[in-house]
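>>> coords please:
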Amino acid sequence: MDHAAVLALYDREMRECARPESSDARIERSGGVVRHIGGDGGWSGVLWSGLDADDADAAIAEQIARFAGLGHEFEWKLYGHDRPADLGQRLTAAGFVPDQEETLMVGETSGQIADVAPPEGVRIVPVTDRAGVELMVEANEKAFGRDGSWLRALLLARLASADSQEFVALVALAGDVPVSSARMELVPGVAFAGLWGGGTVDGWRGRGIYRALIAHRARIAAERGYRYLQVDASGQSRPILERLGFAALSTTTPYVHAPDVTRERHAPAGPR
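Just a heads-up that it's a prediction; the model follows:
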């Protein structure tokens, strides 16, 4: 993999030329900034910026004013290679609060489609209805130790939308008990399928469920023509992904404009 070339492609397809995440969302471009205006309950934030030291502060002020006028809390998704180099410091000075840094990792889809099965007694099933949504929310809450109301709302909205084929949700069941879950975003016309939300319940970790969920999604992505898999990896998942051949291309940090906002980190061009 040519890391620089793949990162440039990612920036172009998934950030600068991003598409709205849903039919009631929209993309706005103003100067050197691309922002996503979420629909009802959707994600709002800055996806891409091409700024320098001379125009960065003015661009930051413009985004604050724009989202304040809409009544939206929002996130500036800052990547480690974004410019100017002190953009994070400028965001903090303007009132943004940085969340946890993660690593942008990309792997070749073809390298992840091996026939990897979950451990004995565990099966992976698609989430296609409200009952499946509740199982996925239960797994997510137990894995991450936080309220899953946002995930329930997201899943129900996506399953009911006209673009539901651009979204894959999976839950791993041990018997009838949910023990892990994961999602995938499939934006049409791009090279990257986004892997999101992989989390396994304590007591089931280290048994290969995470790997099986990656392989399961990779097979779907390959069938639909996606060359790459993209993950915003936590410190816990990065070593696993590196062993599977994923490459670290940059870092990503969500800067939230409202200290009381707690959101999951999202992908560009389909932030959820």
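>>> going forward, measure contacts between C-alpha atoms and count neighbours the same way
Noted.
>>> how near is the nearest residue to G50 once chain neighbours are set aside to S44?
Closest residue to G50 apart from its sequence neighbours, by C-alpha to C-alpha, 6 or more residues apart in numbering: G32 at 4.8 Å. As judged by C-alpha to C-alpha, to the nearest Å, G32 and S44 stand 17 Å apart.
>>> Also G198?
22 Å.
>>> V133 now?
23 Å.
>>> cool, G132 as well?
27 Å.
>>> who's more crowded, those two?
S44 (22 against 18; other C-alpha atoms under 10 Å).
>>> all strands of the protein, in order?
26-30, 33-37, 45-49, 74-79, 97-98, 102-108, 122-126, 167-174, 177-185, 192-200, 228-233, 247-257 (DSSP state E).
>>> a markdown table for those strands, including mean neighbour count and distance to Y10?
Below are the strands of the chain laid out as a markdown table (neighbours: other C-alpha atoms under 10 Å; distance: least, C-alpha to C-alpha, whole Å):
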| stretch | mean neighbour count | distance to Y10 |
| --- | --- | --- |
| strand 26-30 | 15 | 17 |
| strand 33-37 | 24 | 14 |
| strand 45-49 | 25 | 11 |
| strand 74-79 | 24 | 12 |
| strand 97-98 | 20 | 23 |
| strand 102-108 | 22 | 9 |
| strand 122-126 | 17 | 27 |
| strand 167-174 | 22 | 19 |
| strand 177-185 | 25 | 14 |
| strand 192-200 | 25 | 8 |
| strand 228-233 | 24 | 9 |
| strand 247-257 | 21 | 10 |
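>>> structure for this one too, so we can compare:
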Amino acid sequence: MDHAAVLALFDRDLREGARPDGPGARVERTGRVVRQTAPRHGWNGVVWSALDDTDADAAIAGQIAHFTGLGRGFEWKLYGHDLPVDLGQRLVASGFTPGPEETLMVGEIDELLLGAGQAVLPEGVRVVPVTDRAGVDLMAEVHEKAFHADASWLRHRLSARLAAEPGTVVAVVALAGREPVSAARMELVPGTRFAGLWGGGTVEAWRGRGVYRALVAHRARVAAERGCRYLQVDASGQSRPVLERLGFVPLGTTTPYAYVP
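Model (predicted):
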């Protein structure tokens, strides 16, 4: 993989050329910033910018004014190669709070299928598609147990997307009997060769048994069937080693900077 070329393609197609990620959302370019404005339960934030020392502070102030004028908190999704180099410091000075740094990882699907295609689920575990509210509730249950965090946003956002745009999201739950033990989703971006892996989590008692790996393999097969070439993921420190063994490569870092009015 030509890392620089793939990173440039990622920036062009998924950031500067971002598409709305759910019903009711809109993506717009204002100056040298691309942002998404969504309903309250959707994702609101900045996905791309091309700033420098002369316009960064004004651009930050402009985005704060836009989202707070709507009564929205929002996120500025900052990548390690974004300019100016002190953009993160400028965001903090303007009232943003940085979240945990993650690794931007991309894998070519053909290579991933070689690495993960033979993944085997533990005995008694099966993967089922999520297509309705009952399935979304199972995903939310896994999310809350795996990440110890509220999943009400997931219930609202995923239910709305499955109802309005079912062809752009693939969601799955791994069940041990009737117990949900792992869950994940994949978001497809029409008009690009990319699909994004999101929300992969496994409850603690089932970690280290190949379930997460199997869900990556499942989604890679679906992405290949849909004509995608690359899978992209923002990897935590916990998932990065697993993804590297499957064939993903790190292309940089990404950090969410949150602004709460």
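>>> Quick TM-score on the pair, please.
TM-score for the superposed chains, counting by TM-score structural alignment, normalised by the length of the second structure: 0.96, backed by 258 aligned residues with a C-alpha RMSD of 1.1 Å.
>>> on that earlier part again, list the residues that contact the residue nearest to G50 of the first structure.
49-51, 59 (C-alpha atoms under 8 Å, 6 or more residues apart in numbering).
>>> So for the second structure, the centremost residue is which one?
W198 (4.4 Å; C-alpha atoms, centre = their mean).
>>> just checking, G39 of the first structure touches G45?
No - using C-alpha atoms under 8 Å, G39 of the first structure makes no contact with G45, being 11.9 Å away.
>>> What residue in the second structure is paired with P126 of the first structure?
Matched to the second structure by TM-score structural alignment, P126 of the first structure sits across from P129.
>>> Could you pull up the residues touching the spatially closest residue to that match that is not a sequence neighbour?
In space, P129 of the second structure comes closest to V172 once its chain neighbours are excluded; the distance is 4.5 Å by C-alpha to C-alpha, 6+ apart. With contacts defined as C-alpha under 8 Å, 6+ apart, V172 of the second structure is in contact with 127-130, 139, 183-185, 215.
>>> Alignment lookup: W48 of the first structure to the second structure.
In the second structure, W48 of the first structure lands on W48 (TM-score structural alignment).
>>> dump the residue contacts of that match.
11, 15-16, 33-35, 77-78.
>>> and what of A176 of the second structure?
Per C-alpha under 8 Å, 6+ apart, neighbours of A176 of the second structure: 124-126.
>>> Other residues contacting stretch 74-89 of the first structure?
43-53, 56, 67, 250-258.
>>> Can you check the distance spanned by that stretch, start to finish?
So stretch 74-89 of the first structure: terminal residues 17 Å apart, C-alpha to C-alpha.
>>> Report the distance from that stretch to the chain centre.
17 Å (C-alpha atoms, centre = their mean, to the nearest Å).
>>> Please say which position in the second structure A117 of the first structure maps to.
Counting by TM-score structural alignment, the partner of A117 of the first structure is V120.
>>> ok, that match to E204 of the second structure distance?
V120 of the second structure is 19 Å from E204 of the second structure, by C-alpha to C-alpha.
>>> And the two? Which one has more around it.
Using other C-alpha under 10 Å as the criterion, V120 of the second structure and E204 rank with V120 on top: 15 against 12.
>>> ok, and the closest non-adjacent residue to the more buried one?
Nearest one to V120 of the second structure, counting by C-alpha to C-alpha, 6+ apart, is A214 at 6.3 Å.
>>> how about that neighbour, what does it touch?
Going by C-alpha under 8 Å, 6+ apart, A214 of the second structure touches 116, 119-121.
>>> how much space between the corresponding residue of the first structure for E204 of the second structure and W196 of the first structure?
Using TM-score structural alignment, the partner of E204 of the second structure in the first structure is D202. Distance, D202 of the first structure to W196 of the first structure, using C-alpha to C-alpha: 19 Å.
>>> Next up, the contacts around H3 of the second structure.
L251.
>>> Same question for G210 of the second structure.
Here G210 of the second structure is in contact with 119-122 (criterion: C-alpha under 8 Å, 6+ apart).
>>> hmm, try it at 7 Å
L121 (C-alpha atoms under 7 Å, 6 or more residues apart in numbering).
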